[in-house]
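Asks: sequence below, structure please.
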Amino acid sequence: MHLLPAKESAMSHNRILLTLTLLLALLVPAQAWAHAQLLSTDPADNVVLESAPETLHLHFNEPVTPLAISLIASDGVATELLAATTGGETVTVTLPAAGYQGTQVLSWRVVSTDGHPIGGSLVFSIGTVTGASAAAANDPAVAIALWAGKAVLFIALFAGIGAAAFSTLAPLPLTAEKTAIVLAIIGLPAVALTLWLQGLDALGLPLLSSDPRILSTGFATSYGMTAAAAGLGFLLALVALCLPRGRWASGLAWLALVVAALSLALSGHASAASPQWLTRPAVFLHIAGIIFWIGALLPLWLLLAERGAAATLALAQFSRFIPLAVAAILVSGVTLAAIQLGWPGPHWLAPYGLILLAKLCLLALLFALALWNRIGLTAPALAGDAVASRRLRRSIALEALLVVIILGLVAGWRFTPPPRALAAVEAAIPAEPIWVHIMDAKTMAMVSITPGQAGPVALDIWLTDVEGVPITPLEVSVTLSEPDLGIEPLKRAAREEDGAWLVEGLTIPVSGTWRLELDIRASRFELIKLEEMVAMP
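Replies: All right, here's what the predicted structure looks like:
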């Protein structure tokens, strides 16, 4: 066990380290994006083309980097096209010059700004539809291994590095010190393993693949910086735990906590969200608070069994600093949840939202235990009450169990896009057209409103008589109004094109039930008026 350092000097040194790291988190240069999603393709999926296109385009809601691009013909022969592909919001794939026919599959895999790879296939046919070989599906064993690896990494990071940080406030029991050292040692191969699995997942390769690109691809994603920083944090914690207690050990332990918290702010959904001047520091503070809290659980649990001076000192120090950690966790957590969830909507029920709901329920129980510990048990335990000490130990053990479950849930976030990203994609993809059929005793009109939602729209109008025979009026105009909202009529003239009447440049300002009126000048002496109510989402 180490001797206690001079507190004032150590605390001043720690404040400087924390301030510098917060500034670093604020200055990390990266544009603000959420989880990447495919918006559209050119050509469209399952289309039949007369001739082979020169290029294919994949349109995303944010810039992406291509990882694996291949064209698979109907005979199963795959042609690698990564070198002929450019990234960005639009991924452009230049196809081979050689002529080819039949159904083709473009198998693609890209990585988003938050470090999470996504993939899919674009099916198109040249001339005629034939049987095409399907692209290989992702190996579920990789996803399971990656989730398990992340869970182990999180436990080692929070409990191991957290215990090293807590050792600067109170001496660690020998068992806790050895456990922290073991966790720091386990963390190093866990970093390498998750980086390897990240490369496998990024390339869509099976678990036992030996492709030489795996590690370099994993490191090329934003998770590469997270892995490097986490590895440095484990090394710093390991050195701090092995040194005698003093200024150097304390400084390295707090630096390990800072680097570990920073590592998880360098990648992931929350860190990649906008605005990053807010989300990255919020992630940093959230992780730092959690590391301190989790790192103290095992030492306190062991010390309270002894009920000696060391237990009193550790509990007093924890009671002194934990309100700051909880405040950081709560404020940053609420901020990040609000940003990631976005406005209320059905996307809240996506897997990310359900995981968040489960996490919040467990956190509520965790905070309730912590509050009970502080208000009802800490003071009696410090006063030497054996019953309070036993209850406090049981409560701490339950806290540790809840923490393990929460970390397992958080590891599952790796595979789920946040609701805000889903909402952004839904907003970016135009709604399906709304079709409106209007008729009277002599005339029928079929009206298409594209897209089928409030905002800029275009109207296509086809006119026939009741027998379905097209008619050719002199002119057509469209009027839209929403009396319930006090919106006066918006009138636009239509122009004829290829047998249809078109209205462009019309904006429906708000959602609601709109009155659609058609004025059809059938002749100099006949004006036909058709009317229908249309619900615009």
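
Asks: C-alpha only now, for contacts and for neighbours.
Replies: Will do.

Asks: mind giving me the packing neighbours of the longest strand along the chain?
Replies: Identified as the longest strand of the chain according to DSSP state E is strand 55-72. Judged by 3 or more Cα pairs under 8 Å, 6 or more residues apart in numbering; DSSP states H and E, strand 55-72 is in contact with strand 38-42, strand 78-80, strand 85-86, strand 88-94, strand 102-111, helix 174-203, helix 419-428.

Asks: adding mean neighbour count, write those out as a markdown table.
Replies: A markdown table is the format used below for these (neighbours: other Cα atoms under 10 Å):
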| stretch | mean neighbour count |
| --- | --- |
| strand 38-42 | 16 |
| strand 78-80 | 15 |
| strand 85-86 | 18 |
| strand 88-94 | 19 |
| strand 102-111 | 23 |
| helix 174-203 | 22 |
| helix 419-428 | 18 |
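
Asks: quick one more, to check against the first:
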Amino acid sequence: MWFLRLPIGMIALLAIMLMSAVLAPQAVSAHASLVEATPEAGAKLEISPAVVSVTFNEQLDSGLFYIKVYDHSGAEVTKRKAIMNKDQMGIKLDVPKLEEGVYLISYHVISADGHPVGGSYPITVGNPPQEDLLDVPSAHTGHDHSAGPLTTKGLLQYASRGLWFLMLLALTGWAFWLRLVKTQGEEAQKSLSAWTLNLQRGHIVALLLLIFTHIEDLLGGGGVDEIWQLLSATNIGISWVLLLILSFLGFVLLGRVAWLDVCWALALLAVKSFSGHAASFSPLWATIGLDFIHLGAAACWVGGLILLYVKWRHNKTGLGSYMQKFSKFALISILVLTVSGILSVLLFLPNLRYLTYTTWGILLLVKVGVVVLVAVLGFVIRLFLRKKQVNQSIVWVKLDLSLMVIIVVLVGLLTYMAPIPSNAPLQWHQMGEKVHVSVDITPKIPGNNNFVAKVWLPEKSGQPKQVLLILHNKDDEQIAPISIPLTMYTDNKEEESYGFAKYSYKSEGPYLPFIGNWELEMRVMDTEDNETVYTKDFIVY
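Replies: Next up, the predicted model:
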């Protein structure tokens, strides 16, 4: 086991790189997703809209947001500010009367858990000349943070999150344990003081790196003028400021009074618990409280394990007695982490099947597997300690330390991933020998949706005698099938005809009433009473 001989810093770096590599094919994950835009993307309007609005699937931070409308030359059509809805799930902007032309709508919000979400899309008013194209500066083009391949910038963001989370738990746990364990000898005290200072330095560097790699996305192209708005009015900005203040105060306060050290460490963890997933789920008292307990237990385990490593490397005096005490606390910490983690997951997810739907869920299952290994290692270490074989247990402690780094990095990544996937419009096309069909469901959310169904039949077959669109809830068989009333309409959109004639139908309404697994059934009957049936499974999150 050559890796057990690596320095702890190298283990941490390798773990961060490994976790980032695993995530490389994935999209950078935002936590709020757009469910409705008015006017919708690509809309062609006869008259100017009075209001532009965007609505999301969860609450937003009210501190920093905007909607901007640009004309074809790249100039803003109004300097008015967008306002947020009472439910804090959408923003709207009153716009002046727009002349005929092509316009770009750009929006930017921050979700309640501190993640930026933005995008841009065009609309057309009237019948502008064909050459009247958008000429928008690059600073105003789309900045959608919720999709796309992971870039170098995204990789740095994930790495900075994992590193900061590791340093936060290490420093706060270290502060706890220095007050739980008495250190004898001047040299030993100097060594621990040096480690305390280095952990503080490492934490503040990691925090500054975290801020540096994320602040541009949170501003959303708003410019330097809005930095103050970000830091003073948004939850994520205020948490950064408080963390920086506490971090600098730590250089003055830490190591002087025992109760003050504990309060300082708890304050750091409390600030962290008020941001992230806990802030976007309800009830807040439960989600934030569980997050705080989870962080405290993790810090106790991480800090104690690092202190054990330091004592083994530099001062083996009292190592056996310390290991006995740490073993008990580690067992309690793992139990608290398990219980608080399970309760948090039950609050975050509608049901446990969601664990298989996202990278967040898969990584959480990986974390659970690593925690099981840690529990097994703890049992092995306790067996050695009962036999007074401290030296033989060290190799297992080093393996425990390696797994600790991996778990902390995993948690650092999980903190910034969406537990629940974003809904995306359903675009389904099914080819058959004699019948082709397609169905679009937009935006495919619980509640009101637009349904567009299309049928392609051979020219000689004529118009379908009957077209049915039926939804089946696969989670509850007692729910009767939901029939969607379809209205035929003239579809001028140019599409591949496959040598067939196209017939288009549409509907709008709350025919997807709630989340879950659904089966879409489309039945097409031609003039000769030949019926073709196609089905498609999908999930509404």
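
Asks: tm score of chain vs chain?
Replies: After superposition, the two chains reach a TM-score of 0.69 (TM-score structural alignment, normalised by the length of the first structure), with 448 aligned residues with a Cα RMSD of 4.5 Å.

Asks: one step back: now distance to residue 295 of the first structure too, for the helices and strands packed on strand 55-72 of the first structure, in TSV please.
Replies: Listed next are those as TSV, based on distance: least, Cα to Cα, whole Å:
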stretch	distance to residue 295 of the first structure
strand 38-42	40
strand 78-80	48
strand 85-86	45
strand 88-94	41
strand 102-111	33
helix 174-203	9
helix 419-428	31
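
Asks: what's the closest of the ones you listed to residue 537 of the first structure?
Replies: helix 419-428 (12.1 Å; Cα to Cα).

Asks: residues contacting that closest one, please?
Replies: Applying Cα atoms under 8 Å, 6 or more residues apart in numbering, the contact partners of helix 419-428 of the first structure are 34-37, 39, 61, 339-343, 347-348, 350, 352-353.

Asks: how far is that helix from where the chain is centred?
Replies: Averaging C-alpha positions (Cα atoms, centre = their mean, to the nearest Å) puts helix 419-428 of the first structure 11 Å from its chain's average.

Asks: could you do stretch 455-466 of the second structure as well?
Replies: Here stretch 455-466 of the second structure shows a centroid-to-chain-centroid distance of 45 Å under the convention Cα atoms, centre = their mean.

Asks: straight-line length of it, end to end?
Replies: Taking Cα to Cα, to the nearest Å as the measure, stretch 455-466 of the second structure stretches 11 Å from start to finish.

Asks: ok, residue 112 of the first structure touching residue 35?
Replies: Yes - counting by Cα atoms under 8 Å, residue 112 of the first structure touches residue 35, with 6.5 Å between them.

Asks: contacts only, for residue 453 of the first structure.
Replies: Per Cα under 8 Å, 6+ apart, neighbours of residue 453 of the first structure: 431, 511, 536-537.

Asks: neighbour-wise, give me the winner out of these.
Replies: residue 536 (17 neighbours; other Cα atoms under 10 Å).

Asks: against residue 271 of the first structure, how distant is that residue?
Replies: 36 Å.

Asks: which positions in the longest strand of the first structure come out as buried?
Replies: Going by neighbour count (16 or more other Cα atoms under 10 Å), the buried part of strand 55-72 of the first structure is 56-72.

Asks: that strand vs strand 38-42, what angle?
Replies: Between strand 55-72 of the first structure and strand 38-42, the angle comes out at 90 degrees (axes from the mean of the first three to the mean of the last three Cα atoms, to 10 degrees).

Asks: OK, contacts around the residue nearest to residue 106 of the first structure when sequence neighbours are not counted?
Replies: Among residues not flanking residue 106 of the first structure along the chain, residue 71 sits closest, at 4.6 Å (Cα to Cα, 6 or more residues apart in numbering). Residue 71 of the first structure makes contact with 78-81, 104-107, according to Cα under 8 Å, 6+ apart.

Asks: mind checking what residue 71 of the first structure lines up with in the second structure?
Replies: In the second structure, the residue matched to residue 71 of the first structure (TM-score structural alignment) is residue 69.
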